[in-house]
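> Quick one: sequence plus predicted model below, questions after.
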Amino acid sequence: MRTCWESFEGYFLRALGREFGQPLLPRGLDITLCDQFALIASGLMWNVYLAVVSLVAGFFLATALALGKFSERAVLQRPAAAFIFLFRGSPLFIQFFFAYEAFVLLPRAGFVINLFFVEITAETRWLTRAWAGALVVLWLNTSAYTAEIFYGALRAIPRGDLEAADAYGMSGWARFRRIVWPTMLRLAWPSYTNEAIFLTHATTLVFFSGFPAWQQSGDALYYARYFADQTFNPFISYPIVAVYFIGLTLAIIWLFGAANRRLNRHLPQEARSRFRFRPQYIR
């Protein structure tokens, strides 16, 4: 019987590849509670990876989309509004399947880009794997939702703040950097916190999508399903996943709460916006 330390030593990095842990997964009666905690925690690294990378990349794309939709120029406003409507109007689960089928249709050998003096082959096979293809879908999806949040914040910026900026002679980049940008973030941050929480939870949908786990390097739900099938008892592995995600949710609330306090540090206590957890049951 393995000790808990042996379980974590052998399986904690197992989701990164067989070379990082035991080559074989525990089976049948050899499975212990510590094995389940260790392997599910290992798979959770992929959920954290998908959430963090898509949130960071989506933050910048969402800012550009929000500014585009807020723009008075039709050449910027219409494409941004269409992108936001497309990804907010269709289910995330369908986006996973559509993207996977589209990536599978790409040439397996990749695209050859002729630069006259040299030819470059752009690989496409990696897009059919969850760590890349599913990340693209989550990135585009959260960018659309976050852009709508930022767009609403841009519309809610007090006119007095903009008039004060004009009175001080601010225009262009200086006005955006010192007035529009921080005010937008301050107004949007509580809603953006909810989006970060939901996106972290939505990473579990990758397991049900068409993107396969490669060499048993799956996420937390992948290993929970494996243990449920091996032990015929889903009332241990799935609650472990729930406990881990509750911990992630608390970490997000604490981290984003600290950022929210930083953004509102110049306001009196009673005027500061507060975070309210509002789960979205339907995406």
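Here it is on my side, so go on.
> Please make it C-alpha for all contacts and neighbour counts, starting now.
Fine.
> Need the residues that contact the strand or helix carrying residue 153.
Residue 153 belongs to helix 135-155 when assigned by DSSP states H and E. The contact list for helix 135-155, computed with Cα atoms under 8 Å, 6 or more residues apart in numbering, reads 50-51, 53-55, 57-59, 61-67, 69-70, 83-85, 87-88, 92, 95-96, 99, 180, 184-185, 187-188, 191-192, 195, 199, 203.
> Which residue is the nearest non-sequential neighbour of residue 183?
Excluding the flanking residues, the one nearest residue 183 by Cα to Cα, 6 or more residues apart in numbering is residue 157, at 6.6 Å.
> Just give the number of residues close to the one you found.
17 (other Cα atoms under 10 Å).
> Spell out the secondary structure type for it.
When classified by DSSP: H, G, I helix; E, B strand; the rest coil, residue 157 comes out as coil.
> Could I get the contacting residues of it?
Neighbours of residue 157 in contact, by Cα under 8 Å, 6+ apart: 180, 183, 184, 187.
> redo that, cut-off 10 Å
By Cα atoms under 10 Å, 6 or more residues apart in numbering, residue 157 lies in contact with 179, 180, 181, 183, 184, 186, 187.
> Buried residues of the helix holding residue 153, list them for me.
135-154 (16 or more other Cα atoms under 10 Å).
> repeat for stretch 63-77
For stretch 63-77, by 16+ other Cα under 10 Å, it's 63, 64, 65, 66, 67, 68, 69, 70, 76, 77.
> next one: stretch 241-259
For stretch 241-259, the buried set under the neighbour-count rule, 16+ other Cα under 10 Å, comprises 241, 244, 245, 248, 249, 252, 253, 256, 257.
> will you turn the residues you listed into JSON lines that also has secondary structure and distance to residue 271?
Putting the buried residues of stretch 241-259 into JSON lines (DSSP: H, G, I helix; E, B strand; the rest coil; distance: Cα to Cα, whole Å) gives the following:
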{"residue": "241", "secondary structure": "helix", "distance to residue 271": "38"}
{"residue": "244", "secondary structure": "helix", "distance to residue 271": "34"}
{"residue": "245", "secondary structure": "helix", "distance to residue 271": "31"}
{"residue": "248", "secondary structure": "helix", "distance to residue 271": "28"}
{"residue": "249", "secondary structure": "helix", "distance to residue 271": "25"}
{"residue": "252", "secondary structure": "helix", "distance to residue 271": "23"}
{"residue": "253", "secondary structure": "helix", "distance to residue 271": "20"}
{"residue": "256", "secondary structure": "helix", "distance to residue 271": "18"}
{"residue": "257", "secondary structure": "helix", "distance to residue 271": "15"}
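> here comes the other one, which I'd like you to weigh against the first:
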Amino acid sequence: MSACLQTIQDYALRSIGIGERLLPRSDFTLCEQVVLIGSGMIWNIYFGIFALVIGFFLATGLAVAKGAQNPWLRKPAEWFIFLFRGSPLFIQFFFAYFLFLNLKSNIEFFDPFTAAWLGALIVLFLNTAAYSGEIFYGALRSVPKGDVEAADAYGLTGWTRFKRIIWPTMLRLAWPAYTNEAIFLFHATTLVFFSGFPAWQQRGDALYYASYFADKTFNPFVPYPILAGYFILFTLVIVGVFGLINRRLNQHLPGEARAKFKFRPNLLR
């Protein structure tokens, strides 16, 4: 027990540069694998949370723009969504990395963009914004006309009508599907390991450490199940948190009319 506590002290925050710098080289214990893979999860959580939060606002704007009558707003939104939904996320990572690398060679400002903490985050938030924007657009088109007409009858127009009537109804309709997108985004953070964005000073994400132990021990049946266990745990957290938000959004409706969350695997991601 004392050895495991020492391992936690040495490696729990290693992925963010706190604690022991050198990785264990031999005689790997189960505690070391659990702690180091858990340390790498800090980066997966970072990518997931920030991409989701920033992407949420961009997705809302994309949904509104795609539903606009003005083609100068509608067409860019349509092409943005089509581009990021139509191309594989893996290719987007490589394209963005080499794009930032070329820009970095000419403009010093783009130097941080070649690092995973910023460059990979940008790709993830643009990708999830495209998927979420399409979800929100579908929900926006499904807003009952009676709700809009009632808002007009009460004298609500423009931004006030959107903020108080259309946007909450859109979120209520889109939330179950958006919960799925949040889960898939969190899972997609593992692709950062395979992208061109390098891990700085061996401070990678959870898959980085799981692959390290699998390569050193020639036994993938310990680190990868540990990694899967962490993702299952955080998936349950996402489902729980989004479920509470969904309940909040639907609190004014009778129980049988509330939208239910259903997990639907996204096979085309």
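Happy to help now that I have it. All of these numbers come straight from a predicted model, not from anything done at the bench.
> tm score of chain vs chain?
Aligned and superposed, the two chains score 0.98 in TM-score terms (TM-score structural alignment, normalised by the length of structure 2); 269 aligned residues with a Cα RMSD of 1.1 Å.
> Do you have the strands of structure 1 handy? List them.
Listed in chain order, the strands of structure 1 (DSSP state E) span 111-114, 119-122.
> so which of the ones you listed gets nearest residue 39 of structure 1?
strand 119-122 (34.3 Å; Cα to Cα).
> what's the closest one in contact with?
Contact with strand 119-122 of structure 1 is made by 109, 110, 111, 112, 113, 114, as judged by Cα under 10 Å, 6+ apart.
> again with stretch 92-99 of structure 2
With Cα under 10 Å, 6+ apart, stretch 92-99 of structure 2 has contacts from 83-84, 89, 91, 100-104, 110, 113-116, 119-124, 126-127, 191-192, 194-198.
> of these, buried ones?
For the contacts of stretch 92-99 of structure 2, a burial check counting by 16+ other Cα under 10 Å picks out 84, 89, 100-101, 103-104, 110, 113-116, 119-124, 126-127, 191-192, 195-198.
> Relative to residue 200 of structure 1, how far out is the spatially most central residue of structure 1?
Residue closest to the average C-alpha location in structure 1 (Cα atoms, centre = their mean): residue 51, at 3.0 Å. Using Cα to Cα, to the nearest Å, residue 51 of structure 1 is found at 5 Å from residue 200 of structure 1.
> what residue of structure 2 matches up with the residue nearest to residue 183 of structure 1?
Mapped onto structure 2 by TM-score structural alignment, residue 157 of structure 1 lines up with residue 143.
> mind listing the helices for structure 2?
In structure 2, the segments counted as helices under DSSP state H are 2-11, 30-66, 71-86, 89-106, 121-141, 145-153, 158-161, 167-188, 206-217, 223-249.
> superposed on structure 1, where does the third one end up, distance-wise?
When you say that, I think you mean helix 71-86 of structure 2. Helix 71-86 of structure 2 differs from its equivalent in structure 1 by a mean of 0.5 Å after superposition (mean Cα distance after the TM-score superposition for structure 1).
> got the angle for that helix vs helix 121-141?
120 degrees (axes from the mean of the first three to the mean of the last three Cα atoms, to 10 degrees).
> cool, the first one as well?
Helix 2-11 of structure 2 and helix 121-141 are oriented at 90 degrees to each other (the same axes, to 10 degrees).
> Same question for helix 2-11 of structure 2: list its buried residues.
Quick answer for helix 2-11 of structure 2 (16+ other Cα under 10 Å): 7, 8, 10, 11.
> contacting residues for the counterpart of residue 243 of structure 2 in structure 1?
Counting by TM-score structural alignment, residue 243 of structure 2 corresponds to residue 257 in structure 1. The contact partners of residue 257 of structure 1, taken as Cα under 10 Å, 6+ apart, are 189, 190, 193, 251, 263, 274, 275.
> Please say which position in structure 1 residue 234 of structure 2 maps to.
Counting by TM-score structural alignment, residue 234 of structure 2 lines up with residue 248 in structure 1.
> My guess is its match contacts residue 201. True?
Yes - between residue 248 of structure 1 and residue 201 there is a contact under Cα atoms under 10 Å: 9.2 Å.
> Mutual contacts of those two, please.
48, 242.
> quick one: stretch 73-81 of structure 1 aligns where in structure 2?
Against structure 2, stretch 73-81 of structure 1 falls on residues 70-78 (TM-score structural alignment).
> again with stretch 167-180 of structure 1
Going by TM-score structural alignment, stretch 167-180 of structure 1 sits over residues 153-166 in structure 2.
> Residues contacting that stretch, please?
Contact partners of stretch 153-166 of structure 2, identified using Cα under 10 Å, 6+ apart, comprise 64, 139-140, 143-145, 147-152, 167-170.
> filter those to the buried ones?
64, 139, 140, 143, 148, 151, 167, 169, 170.
> Just tell me the aligned range of stretch 209-219 of structure 1 in structure 2.
Mapped onto structure 2 using TM-score structural alignment, stretch 209-219 of structure 1 covers residues 195-205.
> and stretch 84-97 of structure 1, which residues are buried?
Buried-residue list, stretch 84-97 of structure 1, by 16+ other Cα under 10 Å: 84, 87, 88, 92, 93, 95, 96, 97.
> what about it, distance to the chain center?
Relative to the chain's own centre, stretch 84-97 of structure 1 is displaced by 14 Å; criterion: Cα atoms, centre = their mean, to the nearest Å.
> Please apply the same query to stretch 11-20 of structure 2.
Here stretch 11-20 of structure 2 shows a centroid-to-chain-centroid distance of 23 Å under the convention Cα atoms, centre = their mean.
> Quick check: most distant residue from the centroid of structure 1.
For structure 1, the C-alpha farthest from the mean C-alpha position belongs to residue 167; by Cα atoms, centre = their mean, that distance is 40.1 Å.
> can you tell me how far that one sits from residue 256 of structure 1?
Separation of residue 167 of structure 1 from residue 256 of structure 1 (Cα to Cα): 33 Å.
> before we move on, what about residue 282 of structure 1?
Applying Cα to Cα, the value for residue 282 of structure 1 to residue 256 of structure 1 is 23 Å.
> Report the contact partners of the nearest residue to residue 204 of structure 1 once chain neighbours are set aside.
Distances taken as Cα to Cα, 6+ apart place residue 221 nearest to residue 204 of structure 1, at 6.4 Å, with adjacent residues excluded. Residue 221 of structure 1 makes contacts with 40, 43-44, 47, 203-208, 227, 237-238, 240-242, as judged by Cα under 10 Å, 6+ apart.
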